[in-house]
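Colleague: mind looking at a prediction? Sequence and model below.
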Amino acid sequence: MENKVGNRWLVVVGAVMIQLCLGAVYIWSLFNQPLIDKYGWDPAGVVTTFSITIFVFAFFTIIAGRIQDKIGPRWVATAGGILLFIGMFLASKATTLTQLYIYYGLIGGAGIGTAYVCPLATCVKWFPDKRGLISGIAVAGFGLGGMLFKPIATHFLTIYDVSQTFMYLGLIYLVFVVLGAQLLKNPPAGYCPPGWTPPQDAGKGGSGVDFTPGQMLGTYQFYLLWVMYLFACTAGLMVIGFAKDIGTQLVGLDALIAANAVVIIALFNAAGRIVWGTLSDKIGRTTALMAMYILSALAMFYMSKVPMNYTTFLIACSAVGFCFGGFLGLFPSLVADYYGTANMGMNYGIVFMAYGTAAIVGPRIGASMPFTQAFMVAGILCVIALVLTFLVKAPQPKNA
C-alpha cells in the first residue's frame, strides 16, 4: 500500500527541484555578450558553448540512465548536481574558449545529463496510472528553469561580472539538485498505486514487457521514434535558439520587444509538457503526437509564408513552444509504454540523443539559410514525422 512505502508525490517534489535548476541551461544567451565584452572572444565561438552543452547533456543521459537503472536514482542525481557545480566553478575561472567548452560544455553538460534522467525514470515508475501527466510535470520544471533563473542571473550580472555569476549560480544548483536528489527513490518491486489495476492491454498501445537496451535497439520502432523525436526537436530548437533574432529580422521588432518571445516560449513550453502529457493519457500517445506534429507544421509553414506582426509572431512562437514542450513530455511516457520501466533510464537516454542531435541540427539550419526557408524545412520535417506516426506500433518481444 502507498501508506507503507511513503508519499509518492514527494518524489515529484524532488524531481521538480532538480529540473528547475537543470533547465537554467536555457539562459545561456544571457552570458554571450558579457563573455564577449570581457574576453573579446568570437561571438560564434561563444554561442557554440550552448550546442556543446546540450549535446553532452543528451549523451550523458545514456550513461547515467544505465547506472541509475542498476543502483537507483538518489546517488546518481546527487553526483549530477556535484558535477554541474564543478563545471560552473571551473567555468568561472575559464580564460579561453577551449576552457569554457571543457568546463561549462563538457563537465557542466555531463552534470545536467547525469541528473536529468533520474527524476524522469523514477516518477514514471511511481505513477503507472498517470504516466503522461507525471512525465509532463517532471519535465515541466526543466522548461520553467529558464524563466526562474533568468531574473536571478540578470541580477547577478548587474552586481558581479560573468565569471562570478557562474560561481554563484553553481552554488545554487548544487544545493537544490542535491536536496532534490534525496527525495528520489524507486518504488518496491511490483508496486501498484492503491485502487489501480494494470490494464490487460498494458495501457495505450503498450507492450507490457521490459526490454533491455539491446532488445530495444533490435526493434524497428526505436528507429522510427528516434527520427520522429529528432525532427520534432529540430523544429522547436530552431525557433527557441533564434526567437529574438526572428523577431528583429523577420518581424522588424525592437530587440527588447522581440525578447518577449523568449518568455512566451518558456511559458508555453512548460505548459505543453503537462497538457499534452495529460491529454495523451486520455486519447493515446499516437493521437497526441499526430496533433502536435500537425500544429507544429502549420506554425512553421505560417512563419515561412505569411508576413507577421507582433501579435501573430507571439502566437506562432507560442504554438511552437507548446508542441516542443509536449514532445519532451510525451516521449518518456511513450518509451515506458513500449519498452517498460525496468531499464527506463538507459532506454530513454538512448532515445533522448535525438534531442542532443537536434540541438546541433536545428540551429545549423537556422543559421545557414534565411529564416523563411529554414521554417519551410522544419515544417516539412514535421510532416514526415507525422507520416511516421502511422507506422509506429507497440513492439512485441521475439519470444512472445
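Modeller: In hand now; what should we look at?

Colleague: all contacts plus neighbour counts: C-alpha atoms, from now on.
Modeller: Fine.

Colleague: who does whichever strand or helix holds Ile294 touch, helix- and strand-wise?
Modeller: Secondary structure from DSSP states H and E places Ile294 in helix 285-305. In terms of contacts (3 or more Cα pairs under 8 Å, 6 or more residues apart in numbering; DSSP states H and E), helix 285-305 is packed against helix 220-249, helix 260-283, helix 310-339, helix 371-389.

Colleague: which residues does that helix contact?
Modeller: The set of residues external to helix 285-305 that reach it, using Cα atoms under 8 Å, 6 or more residues apart in numbering, is 204, 232, 235, 276, 279-280, 313, 316-317, 319-320, 323, 326-327, 330, 334, 371-376, 378-380, 382-383, 385-386, 389.

Colleague: chain center to that helix, what's the gap?
Modeller: Per Cα atoms, centre = their mean, to the nearest Å, the displacement of helix 285-305 from the mean C-alpha position of its chain is 18 Å.

Colleague: return the set of buried residues in that helix.
Modeller: Applying a neighbour-count criterion of 16 or more other Cα atoms under 10 Å, the buried positions in helix 285-305 are 285-286, 288-290, 292-304.

Colleague: do stretch 378-390 as well
Modeller: Residues of stretch 378-390 classed as buried: 378-386, 388-389 (neighbour count, 16+ other Cα under 10 Å).

Colleague: distance to Leu20 added to the residues you listed, as TSV?
Modeller: Conversion of the buried residues of stretch 378-390 to TSV gives the following (distance: Cα to Cα, whole Å):
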residue	distance to Leu20
Ala378	28
Gly379	30
Ile380	32
Leu381	30
Cys382	28
Val383	32
Ile384	33
Ala385	29
Leu386	31
Leu388	32
Thr389	31
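
Colleague: got another, please set it beside the one above:
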Amino acid sequence: NYRWIILAVCFFTITFTNGLTLGGLVVFDRELLDYLSEVTGGEVLRQELKLKDAITLWSTAVFAFIAGIIIDRVGVRALMISGMFLLSATFYFYAQSDSLADMYVIHIFQGMVLSMSGMVINVVLISKWFNDNRGLAIGVLLAGTSVGNGIFPQINTYLLTISDGDWRQVMIWLALIPLAYIPVLFAFIKEKPEDVAVKEDNQTSNDFKASSIEGGFTLQQTLRSANFWFLSVMAFCTFYSILAMIGHVFLMLDGEGYSPQISATGVSIIFIGGFIGKVISGKLAEMIGRKIVLVGGVAMMLLGSLLIVSSIFYKNPLLIWIGLMLYGTGWGGLYTLIQLLVADLFGLIAIGKIMGVINIIDTIGGGLGPIITAVIYDSTQNYLLPFLVISALLVIALISSSMLKIDDKAIEQSR
C-alpha cells in the first residue's frame, strides 16, 4: 500500500530537517561560545548565542503561512525538494561563518527550511493520504522529529570528537546529508492517493476525497472557533517550554561538570521520551479519547518540569534523568495530538493555511523559550528561575487543554 511508503519518506524527511536544524546544533554551543569570545576579544553571552535558535523559529513563523498557501494550491513535492537544497546550503555557509551576524542570517534560512520541508508540510501530506489510521500515521511521522533530535546530538558530538573539535569540518559533512536524500523525495513523493492506482483500506481514492471535503472548516471559520484558540495557547506554552529545555539542558549539564557525551545524552533523553510519546499517543487517542491523552501529555510534561526544578534544589542527578524522560514523553504525546486535532477538528479543506497559522503562534513561543531562558540565566547565573517560568507556562497549557471541546464519536463518524 503506497501510503506507507509516503509515511516512511516523510518520516526520514522530518528526521533530517528537525534533527539537523534543532537538536543537532545544540552540541556546537560550547565550541561556538569559545570561538566567538576569542574573535571578539570579550565574553559572548548565552542570550546572544541563543538568539540564533529563536531566529530559526521566528523565521519559520514568518514563512509558515506562505508555505501553507502554496501547499493548498500547488502541492508539497517541489517545496520539500527545494527545502533540502536550502538545508544543505545553510550548513555549507555555516562552515564559512565568522561572526554571530553571519550565523543569524543562516538561521533565517534554516527557518525557511522548516517551513518548506518540516513538520507542517509533512503532516499535511500524511493527512491527505491517511483517512483511517490517521492518528497512528501522524504519531509515527512525528516520532521522526524525536529520532532526528535524539540521534544528531550524539552523531555531532562524535564527529566533533574525531575532528578534534573542528566544528567547521563537521558542518561540511552535515551539508552532504540533505543532498543525498533529494533523489528519494524526487522518486517517491506523490501529492495525493489519486496520483497512484491504489485503493485505501476499503475506500477508493474518490471516497477519500469526498470524506475529506465534508465537514471541513475554512480559515475564517476556524479563527472564530474557541477550540482553535485553546489549542493555540496550549501550543504556544508547550513549544516555549520544550525548546527552552532542549536549548539549555546541554549547557545546564555542562555547567554541572558532566562530560560533553553525557550532556548530549540529556538532550537525547528528551527525544527518546518524545519518540515513545509520539508513537503511542496517536493510536491511543483514537482508542480511549483524544482529550484524555492530550491532557495527560501536558500533565506528564509539567511533572517532569517540577522534577527538574527539584533537582536544582536538591542536586540529585536521578531527578534530572527521570524529569527529562517524563518531560520528553509528555511532549511527544501532546505534540502528536496537536497535529491530529487540527485535521480532526477543522478538516482538510484549508489544513495548510490553518496549520500555518498555528505554526506561527507556536514558533513564536518556541523562539522566545531559548532566548528568555538565556536572558534570565545571564542575569541570575542559575537555571532555577527560568525553569520555574517553564513550569508556570505548563500550568497555563494544562488549563487550556482541559477547556477544549472534543467529540471523538463525531470525529470518527465524519471520516
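Modeller: Perfect, I can see it now. Quantities reported herein were computed from a predicted structural model and do not represent experimental measurements.

Colleague: still on that earlier bit, which one of the helices and strands packed on helix 285-305 of the first structure lies nearest to Val175 of the first structure?
Modeller: Each of those was scored for nearness to Val175 of the first structure using Cα to Cα, and the closest is helix 260-283 (23.0 Å).

Colleague: and that closest one, how far from the second structure on average?
Modeller: Here helix 260-283 of the first structure is compared with the second structure after superposition; its mean distance to the aligned residues, by mean Cα distance after the TM-score superposition for the first structure, is 1.6 Å.

Colleague: which part of the second structure lines up with that helix?
Modeller: Helix 260-283 of the first structure lines up with residues 265-288 of the second structure when matched by TM-score structural alignment.

Colleague: next one: that stretch to chain centre, how far?
Modeller: 13 Å.

Colleague: helix, strand, or coil at Val198 of the second structure?
Modeller: coil (DSSP: H, G, I helix; E, B strand; the rest coil).

Colleague: got the contact list for it?
Modeller: Under the criterion of Cα under 8 Å, 6+ apart, the neighbours of Val198 of the second structure are 1-2, 204-205.

Colleague: who wins for most neighbours among those residues?
Modeller: Within those, Ser205 tops the neighbour count with 20 neighbours, counted by other Cα atoms under 10 Å.

Colleague: which residues touch the residue opposite Gly365 of the second structure in the first structure once aligned?
Modeller: Here Gly365 of the second structure is matched to Ala358 in the first structure, going by TM-score structural alignment. Taking Cα under 8 Å, 6+ apart as the contact definition, Ala358 of the first structure lies against 230-231, 233-234, 237.

Colleague: what about 10 Å?
Modeller: Taking Cα atoms under 10 Å, 6 or more residues apart in numbering as the criterion, Ala358 of the first structure is in contact with 51, 54-55, 229-238, 364.

Colleague: and it, what helix or strand is that in?
Modeller: Ala358 of the first structure is part of helix 344-368, with elements assigned from DSSP H and E.

Colleague: from the chain's centroid, how far away is that helix?
Modeller: Using Cα atoms, centre = their mean, the offset of helix 344-368 of the first structure from its chain centre is 10 Å.

Colleague: now do the contacts for Gly136 of the first structure.
Modeller: Applying Cα under 10 Å, 6+ apart, one finds that Gly136 of the first structure lies in contact with 120, 130, 270-278, 325-333.

Colleague: quick one: map it onto the second structure.
Modeller: With TM-score structural alignment as the matching criterion, the partner of Gly136 of the first structure in the second structure is Gly139.

Colleague: ok, back up a step: among the contacts of Val198 of the second structure, which are in helices?
Modeller: Per DSSP state H, helices hold the following members of the contacts of Val198 of the second structure: 2, 205.

Colleague: ignoring the adjacent residues along the chain, who's closest to the most centrally placed residue in the first structure?
Modeller: In the first structure, the residue lying closest to the centroid (Cα atoms, centre = their mean) is Leu328, at 5.4 Å. Distances taken as Cα to Cα, 6 or more residues apart in numbering place Arg273 nearest to Leu328 of the first structure, at 6.6 Å, with adjacent residues excluded.

Colleague: in the first structure, which residues correspond to stretch 341-349 of the second structure?
Modeller: Under TM-score structural alignment, the counterpart of stretch 341-349 of the second structure in the first structure spans residues 334-342.

Colleague: next one: stretch 355-373 of the first structure to chain centre, how far?
Modeller: Using Cα atoms, centre = their mean, the offset of stretch 355-373 of the first structure from its chain centre is 17 Å.

Colleague: just the buried residues of it, please?
Modeller: Counting neighbours by 16+ other Cα under 10 Å, the buried set in stretch 355-373 of the first structure is 355-363, 365-366, 371-373.

Colleague: cool, stretch 150-163 of the second structure as well?
Modeller: Burial within stretch 150-163 of the second structure, assessed by neighbour count using 16+ other Cα under 10 Å, is assigned to 150-154, 156-160.

Colleague: so which of those residues comes closest to Met355 of the second structure?
Modeller: Within these, distances to Met355 of the second structure taken as Cα to Cα reach their minimum at Gly150, with 24.7 Å.

Colleague: which one in the first structure is aligned with the closest one?
Modeller: For Gly150 of the second structure, the residue aligned by TM-score structural alignment is Met147.
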